[in-house]
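Chemist: Here is a sequence together with a model predicted from it:
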Amino acid sequence: MKKARRRIYPPSYKARFLKEYESLPARERAALLRREGLYCSHVISWRRTFAKRWRGRPRYLTRAKAQPYSQGAWGPE
């Protein structure tokens, strides 16, 4: 029996896929992942890789700062 091998994706494929993925509405993104045989974890890791390369952090990678309860959604008390 042959040993399974990992698939290797070239950077050009990753960039093209991310561009197409970001341009689609949410429901169609899942269809694209199924069609290409990928998981959402691929997208997450590829986004992080490209963000490190670009030295900028895209908005979807920045973490929102937590606010104290008094300044939260309920307003100041």
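Modeler: Looks like it arrived, so ask away.
Chemist: Going by C-alpha atoms from here, please, whenever you check contacts or count neighbours.
Modeler: Noted.
Chemist: so what does the lengthiest helix in the chain touch, helix or strand wise?
Modeler: In the chain, taking DSSP state H as the definition, the longest helix is helix 40-54. Other helices and strands packing on helix 40-54, by 3 or more CA pairs under 8 Å, 6 or more residues apart in numbering; DSSP states H and E, are helix 11-23.
Chemist: want to compare, so here's the second one:
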Amino acid sequence: MEFDQNCFASYKGKDSAMGFVNGHIYEVVVEQKKHGCELSAYFDTTNGHDFVREKIPYANEKSLQHFWNFEGGIQ
């Protein structure tokens, strides 16, 4: 996965109040920011519906990877 490009990631955290479900695969974009990362989820591929949540902040790549599984890691 590269920054600023659409990719697929599975959510591996507990089901969240934001609507993320453990094990579901989402189409996401991760932006690298000065003080961490921001994730935007656009589509829940598991259920086949739009899922727009923009600019969810994470302190760093390690915290992002704690909740999300990216094929090939983050580059």
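Modeler: Cool, got the structure. This is a predicted model, so every value here is computed, not measured.
Chemist: Drop the TM-score for these two in here.
Modeler: Laid over one another, the chains give 0.25 as their TM-score (TM-score structural alignment, normalised by the length of the second structure), with 40 aligned residues with a CA RMSD of 4.4 Å.
Chemist: Just the angle for the longest helix of the first structure relative to helix 11-23, thanks.
Modeler: 110 degrees (axes from the mean of the first three to the mean of the last three CA atoms, to 10 degrees).
Chemist: Okay, buried residues for helix 40-54 of the first structure please.
Modeler: For helix 40-54 of the first structure, burial by neighbour count (16 or more other CA atoms under 10 Å) applies to 43, 46-47, 50.
Chemist: And for stretch 39-56 of the second structure?
Modeler: 39-45, 51.
Chemist: and the two most separated of these?
Modeler: Spanning the widest gap among those are Leu39 and Thr45, at 16.3 Å by CA to CA.
Chemist: Glu36 of the first structure: neighbouring residues, count only.
Modeler: Residues near Glu36 of the first structure, counting by other CA atoms under 10 Å, number 9.
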